[in-house]
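# one predicted model, sequence on top.
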Amino acid sequence: MKLATYKDGSRDGQLVVVSRDLSSAHYATGIAGKLQQALDDWGFIAPQLQDLYEALNQGKSRHAFPFDPQRCMAPLPRAYQWADGSAYINHVELVRAARKAEVPETFYSDPLMYQGGSDDFLGPCDDVVVPNEAFGIDFEAEVAVITGDVKMGSTPEQALEGVRLLMLANDVSLRNLIPSELAKGFGFFQSKPATAFSPVAVTPDEVGDAWQGGRLHMTVQSTWNGRRVGMCEAGPEMTFSFGQLIAHICKTRNVRAGSIVGSGTVSNKGVEKDGRMDWPKGYSCIAEKRAIETIQDGKPSTEFMKFGDTIRIEVKGRDGQTVFGAIEQTIAAPV
């Protein structure tokens, strides 16, 4: 099934069930008013939402209305936890190679993760408001999951059973603030503003065999200022699965229902062409493009985002239809 949260003037919005083709929706009032409520009692509430979803798809829902992504908040507008990984080791290799730094061996066996702000997410069509262009504004196209409860000490296989919903993320980064923050040895903070998520979150069964081994085997499309810059495959080159990422979190603590876990920037390896490396699938963040330019040409030539720039992040199924809806945002200065 597919779920979204409509703006209603409150912090947590109103849960709606969305049709498979994203053409219509129905308020989940009477079943669960908020997505967190459904996650807290998933075994009881999910089957009722599924019944409504099936009725909606069959055209039997009397109070359906046209679905409008512009009215959406993030599917989970605020969460108990937002933990973002860096599961695509190719991304790490490129960024470190650009500054002539080796990748530690442990990075291939132990995932990188950071704890982001989870109190103020952006809706899929909300502006990305940044105080200053000089901060180095970058988009990051990612896959994310929302979990149920996962016990401390769970194996990756057990952790994977805790995945309730899949969605897309734009994990905005302020690249020029990152070096000084990381130099403190305490991780990201000001360099990671509010993250945006796709209009709808979907249960894994909705993508069929594209969900394998805790990886989404679909193409993440990134379009910057109307030009498609990334067609990256999310599945094959994901070094750490979502089961492994969640197990990493719960090594020493429980993971509670309503936690969001991100994959990190979706990234694919380049191929050698005429003596040079080429990246035919493009990129899912500008920092990676700049890293490629630095490796090849000695310096980056692509600038970071400016006020007025737009970014669109989307995944389409084999039928050409959008799966999660699109993240469509504009970079804006504070009003």
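Okay, I see it.

# C-alpha only now, for contacts and for neighbours.
Fine.

# for the stretch 201-335 of the chain, which segments count as strands?
201-202, 211-212, 215-216, 219-224, 227-233, 259-262, 271-273, 276-278, 310-315, 327-332 (DSSP state E, counting those that start in this stretch).

# excluding sequence neighbours, find me the nearest residue to I295.
Closest residue to I295 apart from its sequence neighbours, by Cα to Cα, 6 or more residues apart in numbering: A98 at 5.4 Å.

# residues contacting that neighbour?
A291, I292, T294, I295 (Cα atoms under 8 Å, 6 or more residues apart in numbering).

# look up how far Y88 lies from it.
16 Å (Cα to Cα, to the nearest Å).

# can you put the strands of the stretch 201-335 of the chain in JSON lines and add mean neighbour count?
Below are those laid out as JSON lines (neighbours: other Cα atoms under 10 Å):
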{"stretch": "strand 201-202", "mean neighbour count": "25"}
{"stretch": "strand 211-212", "mean neighbour count": "15"}
{"stretch": "strand 215-216", "mean neighbour count": "22"}
{"stretch": "strand 219-224", "mean neighbour count": "22"}
{"stretch": "strand 227-233", "mean neighbour count": "19"}
{"stretch": "strand 259-262", "mean neighbour count": "25"}
{"stretch": "strand 271-273", "mean neighbour count": "10"}
{"stretch": "strand 276-278", "mean neighbour count": "13"}
{"stretch": "strand 310-315", "mean neighbour count": "23"}
{"stretch": "strand 327-332", "mean neighbour count": "22"}
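
# here's the one I want to compare it with:
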Amino acid sequence: MKLASFRDGSRDGQLIVVSRDLRTAHFATDAAPTLQRALDDWNFIAPQLQDLYDALNAGRAARPFEFSPAQCAAPLPRAYQWADGSAYVNHVELVRKARRAEMPETFWTDPLMYQGGSDDFLGPTDDIVCGSEAFGIDFEAEVAVVTGDVPMGATPAEAADGIRLLMLANDVSLRNLIPNELAKGFGFFQSKPATAFSPVAITPDELGPAWRDGMVHLPLVITWNGQVVGRPHAGTDMVFNFPRLISHLCKTRNCRAGSIVGSGTVSNKDAGAGYACIAEKRCLETIATGSASTGFMKFGDTIHIEMLDESGASLFGAIDQAVAIPTSV
């Protein structure tokens, strides 16, 4: 099924069920007021949502309305946790190679992960508001999962049972702020502003055979200023699948329902797949010529991130954003 959060003026929005073709929706108030409430009691509430989803797709829903991504917040407008991995080690390897730095062998066996801000996510059509172009504004197209409760010490097999939903993400980075932050030895903070998510979150069964081995085996389509710059395949070169990432997160702590775990920038070894972030393109240029020629995003730039199924239909709806100057302090 497909779920979204309708903007109603509250912090967490109102849970709606969205049709498979993303054309119509129906309020899910009778089952749960918000997506977090549904996740908190998933085994009881999910069957009710599924019944409504089936009725909506069959044209039997009582009060359907036209679905609009512009009316949506992120599926979880705020979450208990946002943990972003770096499952595509090719991306890490390119970054380090461009800096002429050796990559530790452990990067291939032990996932990288950081904990980002989860109190203020962006909706799929919200602007990327940034104080200065000099910060080095970059998009990062990713896949993410939403979990149920996963206990501390869970194995990857156990963690797989905790995957409830999947989404797309634009994990915006301010590249020119990253070096000084990392030099302090305490990780990202100012260099990682609010992340945006796709209009809808979907259950794994919506992917059919494209969901296997804890990965999504479909390409992402990234369009920057109207030009397609990447079609990297999310199931190719993913060294750590989602169960492995969740298990890594749970090594020393419980993972609670409503946690979001990201894949990191989708990256393929085949350069012909294009790129899912500008930094990777710049790394390839630096490796080839000694310097980067592609600039970061400017005010007014647009970014469109979408995933299509084998028939060409949009699965999650699109992240469709523009870069904007702050209007107030």
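Nice, I can see it. None of the values given here were measured: they were computed from a predicted structure.

# overlay them and tell me the TM-score.
In this superposition the chains share a TM-score of 0.99, using TM-score structural alignment, normalised by the length of the second structure; 327 aligned residues with a Cα RMSD of 0.4 Å.

# circling back: and the residue nearest to I295 of the first structure, how far from A287 of the first structure?
10 Å.

# residues of the one helix or strand A157 of the second structure maps to that come out buried?
Element membership of A157 of the second structure, judged by DSSP states H and E, is helix 156-160. Neighbour counts over helix 156-160 of the second structure (16 or more other Cα atoms under 10 Å) mark P156, E158, A159, A160 as buried.

# list just the nearest of those residues to P104 of the second structure.
Of all these, P104 of the second structure sits closest to P156, with 23.2 Å by Cα to Cα.

# which residues touch A332 of the first structure?
D127, V128, V129, V130, F307, G308.

# what lines up with it in the second structure?
Residue correspondence to the second structure (TM-score structural alignment): A332 of the first structure is matched to A324.

# can you count the residues close to the closest residue to its match other than its chain neighbours?
Closest residue to A324 of the second structure apart from its sequence neighbours, by Cα to Cα, 6+ apart: V129 at 4.8 Å. Using other Cα atoms under 10 Å, V129 of the second structure has 16 other residues around it.

# wait, V129 of the second structure touches I325, no?
Yes: using Cα atoms under 8 Å, V129 of the second structure is in contact with I325, at 5.7 Å.

# N176 of the first structure should be in a helix, yeah?
Yes: checked against DSSP: H, G, I helix; E, B strand; the rest coil, N176 of the first structure lies within a helix.

# which ones are touching it?
N176 of the first structure neighbours (Cα under 8 Å, 6+ apart): A134, F135, G136, S191.

# count of neighbours near the last one?
Right, S191 of the first structure. 21.

# can you check W42 of the second structure too?
For W42 of the second structure, using other Cα under 10 Å, the count is 18.

# chain neighbours aside, what residue packs nearest to it?
G148 (7.7 Å).

# ok, that neighbour to R256 of the second structure distance?
6 Å.

# kindly report the same for V18 of the second structure.
25 Å.

# try V216 of the second structure
On the measure of Cα to Cα, V216 of the second structure and R256 of the second structure end up 23 Å apart.

# so what corresponds to F135 of the second structure in the first structure?
Checking TM-score structural alignment: F135 of the second structure goes with F135.
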